[in-house]
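In: Got a sequence here, can you model it:
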Amino acid sequence: MKTTYLDPAVGQYLLAHTTLPDEILDALAVETRETTGDRAGMQISPDQGSLLTMIAQLCGARNAVEVGTFTGYSSICLARGLAPGGGLTCFDVSEEWTAIARRYWEKAQVAELIDLRIGPAAERLRELPVHPAVDLAFIDADKVNYPVYYELLMERLAPGGLILVDNTLQRGRVADPSVDDETVRHIRAFNDLVSADERVTSIMLPIADGLTMIRKH
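Out: All right, here's what the predicted structure looks like:
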């Protein structure tokens, strides 16, 4: 359970009343823990996965983008929610971790929907055409570059399009003035940037490590 700022019993209750992941996602979560060790915490939680699929379905996403793919859990969830004829473009720097993602995309039968682009996302995103516009984007990558990814995606986002951003609560540390580490400073600055952006409406959701939903006007 990633939501460390919730009472553990409440967190477990929430998970117990959320649609469970299937065997493919469960197997991917296990392999990620076994293969990546301490890095496994980079994987989204099951409740986030269910939410990503539902949001993609609700907004009828056809052109989706993911920045930070890791071993592929979130990309499977996004791809499963795409409208017929839709596609997902994924950006990541690791051939090793995304090799796991590729295998599980095949198992989940979503591989044909996904275009993986390896390299620094700030560079590769600039190669993404402005048209067709992006309907839905998910950012879950290096925190220092969140503002860069956000602006590049805003340039390509359709009116009414959504950007979802992970890890925006930092285990609740963003609200603790005594915490002043580098990552928390970057996330606070990003959260302030979004809340002051008159181009969007946003809401921070206390799901997992914080998920911010941003809608372009």
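In: CA only for contacts and neighbour counts going forward, please
Out: Fine.
In: buried set for stretch 76-96?
Out: Residues 76-83, 86-93 are the ones in stretch 76-96 that count as buried (16 or more other C-alpha atoms under 10 Å).
In: Would you do the same for the sequence below? I want to compare the two.
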Amino acid sequence: MADHAIRLNDGLDAYIRTVGMRESEHLRALREKSKATLVNAQLAIMPEEACFLDLLVRLSGAKRIVEIGVYAGYSTLALAQALPEDGYIVALERDERFPPVGQPFWKEAGVDHKVDLRYCDANEGIEVVLQENGPESFDFAFIDADKASYMNYYEKCLELVKPGGLICVDNVLWYGRVIDDADTTHQTEAIRRINEHIVADDRVDMSMLTIGDGLTVVRKR
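Out: Modelled structure (predicted):
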């Protein structure tokens, strides 16, 4: 039995993206557009993570998703493509500069009608979603926004999703900084806190994966 995961290199990354995942034409076009036009295009999730989220949505049968953090809308498009025709996403984003990059691709993919994009502070926005819909009204949540607020996002999403619903928390390895004892920046400390909180949370089942920058998948009991 292996005692550690294989260490990926550029060759293995390329191999995985060739035979280990499927990226739609619209997702690929949006990723390339983001790389060409946005300085921080790396803030978007990786294509293999998008593929995994797509699979989780389909496996879970999710119809109602809340997404905290949209950026240019790559993850939004991946989630929307996985939803059935009557599904929808409430997508919360505070910066109005970035979603317009992705919106034409949502439209071209024929999924823009599934996305309720709301520009707001996500801490306030998630409260509004709870007030509008009530507890246990969503099937799936994806958290990928400001790290200092991860604890609040997680707790609110735990209220919002149904028993058996999924919460996916991105950037839980934080580029390896979580194991750097010298790094005491507020973002790194916030990631450490949420990781320790989730693993000790007996309200959920969970697993942390090394995909992308680390993704924790949580199932509400």
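In: ok, back up a step: can you list which of the buried residues of stretch 76-96 of structure 1 are found in strands?
Out: 87, 88, 89, 90, 91, 92 (DSSP state E).
In: Just confirm residue 96 of structure 2 contacts residue 119, I think it does.
Out: Yes - look at residue 96 of structure 2 against residue 119 with C-alpha atoms under 8 Å: they come within range, at 6.6 Å.
In: how close does whatever residue of structure 2 lines up with residue 168 of structure 1 sit to residue 147 of structure 2?
Out: Taking TM-score structural alignment, the alignment pairs residue 168 of structure 1 with residue 172 from structure 2. From residue 172 of structure 2 across to residue 147 of structure 2, the span is 9 Å (C-alpha to C-alpha, to the nearest Å).
In: Spell out which residues are contacts of both of the two.
Out: Common contacts of residue 172 of structure 2 and residue 147 (C-alpha atoms under 8 Å, 6 or more residues apart in numbering): residue 191.
In: Comparing those two, which shows the higher neighbour count?
Out: residue 172 (25 against 20; other C-alpha atoms under 10 Å).
In: What segments of structure 1 are strands?
Out: Counting by DSSP E, the strands of structure 1 are 63-67, 87-92, 114-118, 134-139, 157-166, 200-205, 211-216.
In: Quick check, central residue of structure 2?
Out: Against the mean C-alpha coordinate of structure 2, by C-alpha atoms, centre = their mean, the closest residue is residue 142 at 4.0 Å.
In: Tell me how far that residue lies from residue 125 of structure 2.
Out: For residue 142 of structure 2, the distance to residue 125 of structure 2 (C-alpha to C-alpha) stands at 14 Å.
In: What is the aligned counterpart of residue 180 of structure 1 in structure 2?
Out: Matched to structure 2 by TM-score structural alignment, residue 180 of structure 1 sits across from residue 184.
In: same deal with residue 193 of structure 1?
Out: Residue 193 of structure 1 maps onto residue 197 in structure 2, by TM-score structural alignment.
In: which residues does residue 60 of structure 2 contact?
Out: With contact taken as C-alpha under 8 Å, 6+ apart, residue 60 of structure 2 is in contact with residue 165.
In: can I get the strands of structure 1 in CSV with distance to residue 188 of structure 1?
Out: Shown next, in CSV, are the strands of structure 1 (distance: least, C-alpha to C-alpha, whole Å):
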stretch, distance to residue 188 of structure 1
strand 63-67, 19
strand 87-92, 24
strand 114-118, 28
strand 134-139, 16
strand 157-166, 13
strand 200-205, 12
strand 211-216, 12
